[in-house]
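structure of the sequence below:
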Amino acid sequence: MKKSNKLKKLLNKGFRGYPVATIAYYGPDDQSASKVAVGIIPYENAKPSKMKRWFNETKDIRKDRIVHNEIVNFIKACEAKSVVMADRIIGCPHEEGVDYPEGTKCPKCPFWAIRDRLTGEIIQ
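Model prediction:
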């Protein structure tokens, strides 16, 4: 995954306290990301107070420099002290209860239907 230098700098600082920005990539499979979600966690065990999502259906969003710059600007505007990111695509870009009914598997992403989204292991 090709990260911009500004994003790399934020990630390399390590934990410096709250608020924490979380970055997660999603895609139809584990090879190409079409969505990135950035959440701002204001304090330990809190739910995100702010969330922003970016989409790119034509190319892997992890390689989109414009999106990376927007992510950096969002994180700075939210005054996050720390930034963490999953090291791989962690699931389907569609949202349960929004894009498909709750309690069902996404009909558009069969790759994830049989996998644990955090480990990528087949669970069937």
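
CA atoms for contacts and neighbours, from now on please.
Fine.

secondary structure element holding the residue nearest the centre of the chain?
Among the residues of the chain, the one closest to the centroid is residue 24, at 1.6 Å (Cα atoms, centre = their mean). For residue 24, the enclosing helix or strand under DSSP states H and E is strand 20-26.

buried residues in the longest helix seen in the chain?
The residue-count maximum for a helix in the chain (DSSP state H) belongs to helix 65-77. For helix 65-77, burial by neighbour count (16 or more other Cα atoms under 10 Å) applies to 67-68, 71-72, 74-75.

contacting residues around residue 33?
Going by Cα atoms under 8 Å, 6 or more residues apart in numbering, residue 33 touches 25-27, 60-62, 89.

how near is it to residue 60?
From residue 33 across to residue 60, the span is 5 Å (Cα to Cα, to the nearest Å).

re the thing from before, between helix 65-77 and the helix or strand just after the longest helix of the chain, find me the angle.
Counting by DSSP H and E, the next helix or strand C-terminal to helix 65-77 is strand 82-89. For strand 82-89 against helix 65-77, the angle by axes from the mean of the first three to the mean of the last three Cα atoms, to 10 degrees is 150 degrees.

compare with the first, here's sequence two:
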Amino acid sequence: MDKHRGSLPLTGNGMNSPALGLLDSFWFQCLQGFCMNVDKAKKRIAKQVKKGFKGYPQITLEYFGKSADCATEVAIRFTLEEGAEVQEERFASETDVRENEVIQSALIKIIDRADASSVMEIDGVSII
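A predicted model of the protein is given here:
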């Protein structure tokens, strides 16, 4: 299912979850100036990742791009418990998503609302 908010395409697997279902209201808030500074968002994500695996629910972030220097897409995966079906949401941008204030703020909001015990990040940029 494709949704468009502003110039950022948002695609998902069509699954509804409390953690990932906040996106409509979040985009509205971002457009009204409630986005977090990109550096602050990146630091908060890095701090969560540094803690390592602490159990479930778990969020996994994976960045994709045509080169290792520019990630134009990020997948955020939510796992409620061990063995549960993974739910995924993707964000894409024409520029590096790691430097996109709206996308990084959305990742923080999803992590917070999911009450994730663990935040994992796949190292580097997976080439697409």
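
please state their TM-score.
In this superposition the chains share a TM-score of 0.64, using TM-score structural alignment, normalised by the length of structure 1; 89 aligned residues with a Cα RMSD of 1.7 Å.

may I ask which of the contacts of residue 33 of structure 1 has the most neighbours?
Among the contacts of residue 33 of structure 1, residue 25 has the most neighbours (other Cα atoms under 10 Å), with 27 neighbours.

ignoring the adjacent residues along the chain, who's closest to that one?
residue 36 (4.4 Å; Cα to Cα, 6 or more residues apart in numbering).

can you get me a residue count around the equivalent of the one you found over in structure 2?
In structure 2, the residue matched to residue 36 of structure 1 (TM-score structural alignment) is residue 74. Using other Cα under 10 Å, residue 74 of structure 2 has 24 neighbouring residues.

now residue 59 of structure 2: how far from residue 78 of structure 2?
The value you get for residue 59 of structure 2 to residue 78 of structure 2, if Cα to Cα is used, is 5 Å.

separation between the aligned partner of residue 75 of structure 1 in structure 2 and residue 42 of structure 2?
Mapped onto structure 2 by TM-score structural alignment, residue 75 of structure 1 lines up with residue 111. From residue 111 of structure 2 across to residue 42 of structure 2, the span is 12 Å (Cα to Cα).

equivalent analysis for residue 3 of structure 2, please.
Residue 3 of structure 2 is 25 Å from residue 42 of structure 2, by Cα to Cα.

more neighbours: which of the two?
residue 42 (18 against 12).

go ahead and confirm that one touches residue 103.
No - contact criterion Cα atoms under 8 Å: residue 42 of structure 2 and residue 103 do not qualify, at 10.5 Å.

count of residues packed around the closest residue to residue 63 of structure 1 other than its chain neighbours?
Spatial nearest neighbour of residue 63 of structure 1, chain neighbours left out: residue 2 (5.6 Å); criterion: Cα to Cα, 6+ apart. Residues near residue 2 of structure 1, counting by other Cα under 10 Å, number 11.

ok, residue 2 of structure 1 touching residue 65?
No - the pair residue 2 of structure 1 / residue 65 is not scored as a contact, 9.0 Å apart, by Cα under 8 Å.

contacts only, for the residue nearest to residue 50 of structure 1 when sequence neighbours are not counted.
Computed as Cα to Cα, 6+ apart, the closest residue to residue 50 of structure 1 that is not its neighbour in sequence is residue 40, at 5.2 Å. Neighbouring residues of residue 40 of structure 1 by Cα under 8 Å, 6+ apart: 19-22, 48-51, 75, 78, 80.

fine by me, thanks again.
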